[in-house]
Structure formats: C-alpha cells, structure tokens
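Colleague: Sequence isn't available, so here's the structure alone:
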C-alpha cells in the first residue's frame, strides 16, 4: 500500500512541476491553467481512490466469512484426498495394516511431560488414527520412517480420518508438501497462506470470504497443517525448516510433519526437536499381512495359487530377498500393481539366483510398473488408447529426467518453459517475444494496405514505431525479470506496472531521437512517449501483469455466481477507470504536441482533446478492468484445483488478456491519430472509426505480445510444442498426464503432478540423459537428496 501512495504522490508532483514550467515558458497559455490544475487534481483523486480500492489488505473478513471459509476448505480438502485415495487404491480392498508407535530413537521427540503417553495406532483403523492424534496434549506429531515405509499414506489416511470426525470448531487438516518452502525467503505463515490460496483458490474470493479469510483461519488455529516430506528439502535447508516452525508458530499450534528417519535425525542435531511433538515410526509389514492384502487384491481363480507358492518360499526363507522386499509398504504396492492387478507371476520373486539383493527386487518391480499398467489398460481398451505402452514409457522417462535436471519432485506445468533454453533464460526470452512482435506488426502492416478504404500507410511512421517497440519490449521484459525477484516490487502490482511502463516509454523514445530526429525538444519528446506509449503500456501491464513468466498460474472463470456481491465494486472500477483515462489523455492534449507522422497543428494553437474521446476510451478501459476483476476473482466452491483445470483457467485469462491488450494499446494511438485531424475550432475531420481499425492492425500486436508475455499458458504452450516436436513429450500433454494419473503412475497434489513414488522418478530418470538448462542453485524439493517415502 505504501508503494502505491508514494508513486501516486510522485507522479502527480512531477506532472504539476512540469506544467508549471510550461506555463512559465509560454505565459500566453495561462488561460489553460485552471483546466490543467483541475485535471491534475482530478487525476490525483482518482488515483488515490483507485490505489485504496486495489489494496488487497484493506479491511478484514467477518467472523461469518471466516467460518464459511473453514467449511468450504474442509469440503474441498476432503473431496480432493478422497478422490486421490481411490486412485491410489488405499481402501481397495483395505489399507495395509502397518503398526505405528513411538520412535525408539533417542533425542528425536520432546519431553514426555509435554507430549503425553506413548502413541500406538494402525493405518487400517481410521477411528484409531484420529483418536491417537487427538489424545496428544498439543496435537503435534512427527511421522518418521525409511523410504517407502508409507509416511505419505499415513498422512492421507490421517487427514481423511480427522475430516470424517470433524466438529465445526475443529481445525481443518490441510495436506501440503514442504518441497516449495524456503525459510530464507518466506515466513511459515506467508508460505502457508500462499499454498492454501494456490491449492484452494476459492478462498481467495474477497467478495465472498473477505480479504483476510486465509490469514484469519491460520491466526485463529482453524487450519491443521499436515506438512509432508521434509526430506524433499535440500539437506542444508531441513534444519532451517525446523527452526522456522519452532520460532514462528505458537507451540500449541496443531501440526503434523513427515520425514525420513535419517534426514530428521540429522536436522534435529542442528535445530533441535519440533516443540511439543510426539514422534512415531512404523514396524515392518508382517509377511502374512502383506500376502493377505495381495490375495484379496487378486481376482479369485488359479492366480491365487501363485501367492501360495510365494508364501511357502517366504516361510522357508524368512530372511530372503522376497520377504525383505514385502516388508515395505512401497514394495507391497508395487507387487500388487505388477502381479495382483495384472497377469504376472509373483513366484518369480522366489528366484534367488535372479534376485540376489533387495535392491534387485526393487529395481525389477519399479521397471515393471509402467509397462504393466499401460499394457493392462491397452488390453482393456485397445481402440481408445492414444499411446502405446512403449510410447508412454518413453515419454515418462523424459518427464522424469527433466524433473531430475530441474531438481524437483513437482511437475508444475507453468514451469515447463524452464526445460527449453530459449524460454528459460532472461536474455533470450525477450528476443523471442520481440521476434514475434516484429512478425505480427509486419503482418498487420501488410493487411492494412490490402483493405480498401483504409487510410494510406506511412512507411516512416511504421519504421519509427517498430524501432521504438524493438527497444521497448526487451527493456520491459528485462526490467520485469529483475523486479520479479525483488520482494517489494513483486508483491505490489501497481508499483511494478508503473515502473515497467516508465522504463518501456523511455526506451521507446531512444530510437526516435537517435535515428529519426523529431522537431520536438528531446525532453518533451520523452514526455510525449511516456504520456502515450508509457500510458498504453501501463494499461496492459496493470491488466495482464508484468511480461515475465508468473510464479503461479491465473485462476478464475466467467460466471454469475454471487454477482450481487461483485456488482457495486465493478461499477466503482468502471467509473474510476473511465475518469482516470479521460483525465490522462486530456492532460496530454494540453501540454504535448501530436505524435510524429500526424498532421501538424500551428504552434500557437493548442490541440484540445474533446472529452467525448477520452471518456469513450476510458469506458472501454473500464469495461476491460471489470471483466478482469470478474474473471480473476471468481472461483466457485465446487471448483477443485487440478492441473487440467488450472491450464484451462489460465488459457481463458490469457485469451481475454490478449484481446484486451490489443484494445488498450491501439485505442490511445487511435485517439491521437484523430487528434492530428482536429481543427483549431475543435472539429474532427476524417474517418475516426477507420483510423481506430487501422491502429488495431498496426499497433495492436504490441498489446497482444505484451499480454501474452505476462501469462503462463503461452510459455507453457511454446515449451510443450517445442518438446513434442523433438519427441520428448506427447502433443496432448495434459491428456497424457491425466491418463498416467488414472493408471496410478502419477499422483496429483493441487495443481501439480508428482510421480507415484520418488524412487520411480529416479529409476526412470536413470534410463536416459536429456540435455537442457540446469538451475544455478538447487530448488526446493531437490531430488539430489535421497528419495522420499511413498
């Protein structure tokens, strides 16, 4: 908020000083003083109200809104993880009966007086899970275990158990991955707010739940964070996460944390234990329990006898590789997919000559998983399969290798551009957008000349404009990339848009002064470029965002859901934006000469812009702002965040942004083209409509490209097509990922996909090496560490 007020004062002060200088130089124009001062005051007033209106933290949510947000969050979390549990077959036929009890390791849990009596529970007893957690004095729990021991499964089962027995005043368990948490950049509360808003976008609806619903839910203890996979953080950052949890959260805040035993032990030696938390670890799966589950998952018939043969071998060799493998929930799940759900023969695991070590059994099951699942799906529906098992396996290998190279376990579709060097680097991405802009501008220029009745093309104006835009667009992209990593600028949308627009307007003026000397003083030429081109840039940048790949995709939909809550603010947006735009153009018309190429007005006469034109342009801009306010802020309580729905939502925002960008850049230039045909008596000559249509073809591509560069979907689409053309990904990537998710190869966590098991990702990635850009530093969720549990 402070940045908006400061910029508002600075802009208006600079404008007022500049006008005073003009009056001193040209005292004959003192008659216009009253109009200019009135316009400045009006502009300041609208900017002030507008900055106040756009402050995301103005006001607080009511208690009723917070209570309603908690109920909606509980319903969404329950739907999300019930669907995921079905796909992971956690209840089919029943959860694996893994026994969890107090961890025997010393110095990993807090004092017994703080954590209460020892904890014992079974994963296949939901009521027992919930009761064991509620019996903890502070309701804080750390779940430890080796890789593949079922920690994630327990977290999902505990989340569903708590939701199934939840009273209205109980906190809502929310399962989140710690892979994206960096304590050096975010506080725990800020990260939780951002993750909840990303995974459950409906809570960001200010009109329904108020501006502080998520913040109030966290502050009032209405959210129970279930933080998964501390071991997915880089080794150096695990202790920092524990320190942040202890230092910034109230010791009585309910919390669940999962981590591999070795990683947690190391982190505790540096940061200390999690305050007030009991620590549990699993017992190995009993052979009888594993075989019972595998038999129940196998259809009745002759295939059941194969499990009998394996059971006999395990009884005779209790320390053999087969018995050791099936003591892990991960291996039991893999054995089910390879043998129980498919016509495989589990007796091959008894071949001690083939499987000399436990690692060899694990590699065999991991290597068999993908071909087995796709072959089974192909047998069930051979005509409806888009990809053969061989194709699917190859694509998954490339996906896993790409994720390994990016040091992440999360397949975030909006980050796919990092896999393509041209789109990944800050210096090359602006070049690609500038090339597209030149191509579209030349195409529009040629179309302009081919349409009968359009004003004649002026080659000099076209060259001047393209030179300016060729300088302005890269400068704005580079500045936006710089601003995106500055917390104060990246969190203030208005500040970033103003500074980026000023940078673009100044860069636009440089080629005109260098290669095409104009008959205007250089200082005033820069002012003119800022007032018109910079103002057009500002309209697009504030509407679409900065021209840099966003950190999260856009959400929203066009719906009339709760329209009566949105209508008053939409009317205020329209009125304020209309007056603001009209005032800005009116000031320009009073103090700046017409743009180069327009017909000249006598220097002793000042060209005034008829208010009708400014108000018309302002009305169009106001309608665009209403549309984006309605579009971005509307997500119903029935919308679950998923990768495919996130892509569709961002694509809708992108298309609307692109169309709005064309209008927001073309209309100011069309108004100025009309100014060149204004007589001293204030009458407009020429066909204004055709002038505006010509501007849509000539300068409209600038707004289109600028808007596209600010959205996730164009970057994702360019990267997807580039990788698909090289055979590394399928052309229909989201359909392929959804299919792999249905088959159980991938799992879905909010808007991202992950491989079903971290070991599966690592095993697939080891089968190929894909050249591509590597990050300079390890990102959260670095797979350079050992794999996480299933």
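Modeller: Thanks, I have the structure now. This one's a predicted model, so the numbers in the text were calculated from it and none came from an experiment.

Colleague: all contacts plus neighbour counts: C-alpha atoms, from now on.
Modeller: Noted.

Colleague: give me every residue that touches the nearest residue to residue 484 once chain neighbours are set aside.
Modeller: In space, residue 484 comes closest to residue 490 once its chain neighbours are excluded; the distance is 4.9 Å by C-alpha to C-alpha, 6 or more residues apart in numbering. Residue 490 is in contact with 483-484, 496, counting by C-alpha atoms under 8 Å, 6 or more residues apart in numbering.

Colleague: For these, which single residue is the most surrounded?
Modeller: Neighbour counts for the contacts of residue 490 (other C-alpha atoms under 10 Å) peak at residue 496, which has 26 neighbours.

Colleague: Check it against this one:
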C-alpha cells in the first residue's frame, strides 16, 4: 500500500512538474527583466516531484529482491557450470586428475575441531563437512594443486547428496583483487553481483545473500596479494586475515575457504597472523607412483615414458622426482612431450631428454620453454593463428608489465584487464594522445559559438559562453590517469516497468535543463536539448551498469566492447532526437541536416563523454603497435583457449604464476 501511494504521489508531482515547466517557459518570454527569478520561482514546485520519483524508484529496488532460497538456488545453478569449465581448463586434455594427499597441520591455538590427520582430494568434501566451524586453509607448494583442490571441494559441496537449500553457496573469488580498505561483506556482495548479474542477480540480492550468510567465500591466492619485499605492516594479506578473523555469523566464525602458498602462509604465521578457528591442511608432494600413473594415463604410447618412470621409482629423491612432484609440472611435461608433427604425426620430443637435466630448476625451465609452443600447436580450435615466437613475445611483454606495476594495487601483479593495460604504451604518451584526439573538436564548440554570437553583456551571452566550456571537460577527462569503469548492455531492461519509470525521471531532468537553456536559446532548441539529454541519460543508466575490475563476465572482452557500444548508442539517440524535433519544427530537410551534423560532431565527443574504458583501450592499441597485437582481446582469448591463460572475473591471468615469472625473466634477459 505504501509503495502504491508513493507512486501516485510521484505521478501527481510529475504532472505538476510538467505544468510548472510550461509556466516557466512562458514567464521567461513575458518578463524580460526578471527571467532568472521567474524561472527559479516557477521551477521550485518541481523539486518534490523529482525527490518522490527518486524515492519511488529506490523503494522498487528494495522490494524487488526475491526470497533468499530462490536466489541462492539460482546462484548455485550458475556457479556449478562455470567452475566445471574452469576445472576442465586446469586439468587439461583427458580430464586426468591426480588424487593428491594432504595433511592436517595443528596451529598453536584457535584450531577448528573435527579435522582428521590426513585426507585426499577424493574425500575432501567429507573432510570439510566434519569441521566446526567450517573454516579451512589450504596451503601447498607452487603448482601443488591448491586451486584444483578448492575447485573440487566447491563443486562437491554444490553436488553433494546431503546438500540442502539452506546450505551456503560456495563462490570462488580471487583474493588478490581485494582492496582491503573495503569491508569484506561489501566486497563479497559487489563481486558476486558483478559475476552473476547477467543471471538476474541484483546488487540488493547479492547484499542480502551475504548479509544472511548464504555465501561460502572460497578465496583463492592469498599469497598473490603482496610481494616478498613488501613490508609486513603494509601487506594486504595481513589486513585480509584480520578481516577474515572478524568475519562472523550469529553462531560464531563464519565459514571460509582460503588458499595460499606454504612459504607465504608461514611468513604470515611468524607474525602471529593466521586465520583463526580454522583447519590448516597442507598438500603433500606427488609421490613417484602417482606421477608415473598420471604420465601413463596422459600418453597415447606409455612405453615412451618408461625411462622417466624408472628414474622416478629408483631415485625418488633425485632432481627429476623433485621437479615432477606437483600436478602443474606433470601437466607441463605431458603437454610438452605429447606434441606431434602437424604433417607426419610423429612425436617431436623424447621424454628421455629429461634425464639429462642436472637440477629441478633446470627441469622447470626446460619444461616452461617447451610448454608455450606445445600448447600453441595443440590449440583445440585454431592452433596456427599466432606463431609461437610471436605468442612468446606478446605474452612476455604482458608478464613484464605485471612485474613492474605497483604491488600495493589490488590485482596489479596478476590481472590482465583490457582497459587497464594502457600504461604499457607509456603512461604520459597514452594520456596525451587521448587528450589531443579530442582537443580540436572540443575547441571548435566555443570558437563556433563566439564567432556566431553578437558580443554583449546580457545574461544570455554569459550563460552561453559558460555552456560552451563543457566540451573542455572531455579533454580533462581524457588526460586523467583514472579510467572510468566500463559499462555493459542490458537490452532486456527496455521491457522493465521500473526502468520505463526511469525514462520519465531522466526526461524530467532533461526538461529542467532545457528550460534553463531557454534563457540562452529559443524554445524549440531548449526542447531538443531536453529530450536529447533525457534519452542519453536513460540509455546510459538503464541499458548499462558499471562493472568493477574484478568482474566476471562470460568473456573479459565484453566490457570494452559494450562500453564503446554505449557511447555510440547514446550519441545515436541524441542525434535522432535532435534531428526529429528539428524536423518537426523546421521541416524534414533542416531536421536531417541538423541531425547529421549532430551525429558527425557528437560521435567522437560522445565516446569521450559516455565511454571511458573502451576509448582508452583503443588509444592503447594505437600507441602500442608492434609491441602488442592489434586485436589484443582476440589474442588473449585465443591464449586462454590454448591453456596459456585463465579467466578470473573481468581479467585474464596467466595459467600459473610460475609461467608468468618465467616469461618476465626471459624478457629481461633479451
């Protein structure tokens, strides 16, 4: 009832706003001396209408959240297929998993109860369900299988027979992108909304799920929040653990799953910083028997691996056994030595070559050098699109960029976000180019106005001169180091009654602006501006929404693509509105001419006003010719499909940090 009454009052005041707007126009024409005063007096009754329209919209947003169980069920249905694809990407061809073992490590205090001394990947779900509270820390060596174990646990919890509708939904998030100045619940809600809003999950829904503890955070990569040289007092991982320890629900510490490399977690533990009320498990190295079974399963001719398997069994403490003691290294070896000649289908390499390498580091570097061309040639759909040497050069440039960014910035050391890569081409160079591209157009507006307007000291001259300065704001925006977050398109909102009401609100704002501009221009021009501004705001606010940098669309290329589409669509709407209204007032020919000029001038300016991320991405490509491919997004997605990269939210990441560091080191040696 309250919501209905609010709507009726809002509609009444909206009608009053239109009436007083017409009165304002009449007053500005009748009283030449007191135009501004008459306009302000006439527009005063419109303020309650604007406020109640805003209040009605926010009431609708609050009441639009559906019941918790339905939203949690929908979220679980969205998480399962996405993480199944991610696990398949990590496992590689054939879906051969290594049943890694893990051991429970007792902390000096604040351990969870119910933890068994040891467990395996195949029974990790049962292991976790016995913990009280349900807080788990997974550590292991680089490439030891931490992420894969967390993925198996997540998927097992979603598909477990004992799961109920009331169980929290596990959602995996890259903790490296967390700005720890933000409270954990706020960050969780924002990330979940960004990842699953294409499934209809609103910000209010995500906040409700987090507030009611219907989310089980699976936080991957605590070790990637800082570098080894970051002072202890400035480590984001310390702040993250402090917030995790304060994360509570009504019965005590809230459930959390956290992964971290063993060395980094021990460094934090030495500072008496660890996750409290949790069970700490550490993944054990892969024993020779399991390594042999994996290599045999991945090979189409297992006898080729006999010398390697014999060495693993006879020298379990040797260089080869140490090097091949993690799932990541075993996957590298299988990928590199299963590569075949494209014409003869003969094997290009003999696994026995591994026996000649003197140390685990030599084995690692050897496998990493072979992995990139092998993964490229075994690309499932387009193996020959990018030559291996070119792929290596471009990926090394990207890895070097990640290695030289500020480690205190969230996600800076791991995330390849398209619209945030622009410093690669030179920060000052890109910003200067971005600003210079708009300067001629921005300066043309005030020059044209001043050249065609008689010089006097009237109010019209003063306001008109001030308004011509607004394109200069686009130059300032283009020269900034901060890039606005991209927008994404939601065409289904055109059918939403809520967002149709937003159209009325935005047109009302545009009408108010048009009335103010009526002091400078004629009535028809003011109406043209009113409708054009209202449509542009509506397209920007209704069809699009800002995405955060840790967002997770289906394809990380979509944000910049949609951001450019937003700018073009907004300008098109403005051009059509200008042309239509001008045609109604002055005839078809004049309308077409004015509308065409509006599009010609407005397209580049609109990209600066409505599109920030997409435009900066295009400037990056123009300024980095030769160092990066022209279609950078297409290349990164191709590398993801080849198994060289992975997707985390709105970012691409290297398949493994070891690969990223090796590529950066190779680039420095050249």
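Modeller: Received it, and whenever you're ready, just let me know what you need. These figures come from a predicted structure and were not determined experimentally.

Colleague: TM value for the aligned chains?
Modeller: Remark: TM-score between the superposed chains equals 0.80 [TM-score structural alignment, normalised by the length of the second structure]; 617 aligned residues with a C-alpha RMSD of 4.1 Å.

Colleague: and which of the contacts of residue 490 of the first structure is nearest residue 324 of the first structure?
Modeller: For those, the closest approach to residue 324 of the first structure (C-alpha to C-alpha) belongs to residue 484, at 49.9 Å.

Colleague: Out of the contacts of residue 490 of the first structure, which is nearest to residue 226 of the first structure?
Modeller: residue 484 (29.6 Å).

Colleague: Aligned to residue 186 of the second structure, what sits in the first structure?
Modeller: Per TM-score structural alignment, the equivalent position to residue 186 of the second structure in the first structure is residue 190.

Colleague: still on that earlier bit, roughly how far apart are the residue nearest to residue 484 of the first structure and residue 712 of the first structure?
Modeller: 16 Å (C-alpha to C-alpha, to the nearest Å).

Colleague: just to revisit the earlier point, can you list which of the contacts of residue 490 of the first structure are found in helices?
Modeller: 483-484, 496 (DSSP state H).

Colleague: To what extent is the alignment partner in the first structure of residue 43 of the second structure buried, counted in neighbours?
Modeller: With TM-score structural alignment as the matching criterion, the partner of residue 43 of the second structure in the first structure is residue 39. Using other C-alpha under 10 Å, residue 39 of the first structure has 20 neighbouring residues.

Colleague: tell me the secondary structure for residue 39 of the first structure?
Modeller: helix (DSSP: H, G, I helix; E, B strand; the rest coil).

Colleague: Hmm, residue 582 and it touching each other?
Modeller: No - counting by C-alpha atoms under 8 Å, residue 39 of the first structure stays clear of residue 582, with 9.4 Å between them.

Colleague: so how far is the helix or strand hosting residue 379 of the first structure off the chain centroid?
Modeller: Assessed by DSSP states H and E, residue 379 of the first structure sits inside helix 358-380. Chain-centre distance of helix 358-380 of the first structure: 32 Å, with C-alpha atoms, centre = their mean, to the nearest Å.

Colleague: again, but for stretch 120-140 of the first structure
Modeller: On C-alpha atoms, centre = their mean, the centre of stretch 120-140 of the first structure falls 34 Å from that of its chain.

Colleague: Can you mark which positions in that stretch are buried?
Modeller: Neighbour-count burial for stretch 120-140 of the first structure flags 120-130, 132-133, 136-140 (criterion: 16 or more other C-alpha atoms under 10 Å).

Colleague: so of the residues you listed, which ones are in helices?
Modeller: Using DSSP H, those in helices are 126-130, 132-133.

Colleague: Nearest to residue 738 of the first structure among the contacts of residue 490 of the first structure?
Modeller: residue 484 (31.4 Å).

Colleague: mind checking how far the closest one is from residue 545 of the first structure?
Modeller: For residue 484 of the first structure, the distance to residue 545 of the first structure - C-alpha to C-alpha - is 11 Å.

Colleague: quick one, what contacts residue 541 of the first structure?
Modeller: 497, 501, 547, 706-707.

Colleague: Quick check: residue 56 of the second structure touching residue 3?
Modeller: Yes - counting by C-alpha under 8 Å, residue 3 is a contact partner of residue 56 of the second structure at 7.2 Å.

Colleague: Looking at these two, which one has more neighbours?
Modeller: Under the criterion of other C-alpha under 10 Å, the comparison of residue 56 of the second structure against residue 3 puts residue 56 first, with 21 against 13.

Colleague: Just to be sure, that one is in a helix?
Modeller: Yes - counting by three-state DSSP, residue 56 of the second structure is found in a helix.

Colleague: List the contacts of it.
Modeller: Residue 56 of the second structure neighbours (C-alpha under 8 Å, 6+ apart): 3, 6-7, 10.

Colleague: Now do the helices in the stretch 251-400 of the second structure.
Modeller: 262-270, 288-298, 306-314, 319-323, 327-337, 360-377, 388-403 (DSSP state H, counting those that start in this stretch).

Colleague: Quick test: name the residue nearest the centre of the first structure.
Modeller: residue 552 (1.8 Å; C-alpha atoms, centre = their mean).

Colleague: Hmm, it is touching residue 545, no?
Modeller: No - using C-alpha under 8 Å as the test, residue 552 of the first structure is too far from residue 545 to be in contact (12.0 Å).

Colleague: residues near the closest residue to residue 588 of the first structure other than its chain neighbours, how many?
Modeller: Excluding the flanking residues, the one nearest residue 588 of the first structure by C-alpha to C-alpha, 6+ apart is residue 531, at 6.4 Å. Residue 531 of the first structure has 19 neighbouring residues, counting by other C-alpha under 10 Å.

Colleague: Pretty sure residue 531 of the first structure sits in a helix.
Modeller: Yes - using three-state DSSP, the assignment for residue 531 of the first structure is a helix.

Colleague: Would you map the strands across the second structure?
Modeller: 101-105, 118-120, 135-140, 169-174, 215-220, 248-249, 252-253, 256-261, 279-283, 487-489, 544-546, 645-648, 651-654 (DSSP state E).

Colleague: which one of those lies closest to residue 268 of the second structure?
Modeller: Nearest to residue 268 of the second structure, of the strands of the second structure and by C-alpha to C-alpha, is strand 256-261 at 10.5 Å.

Colleague: Cheers, nothing more for now.
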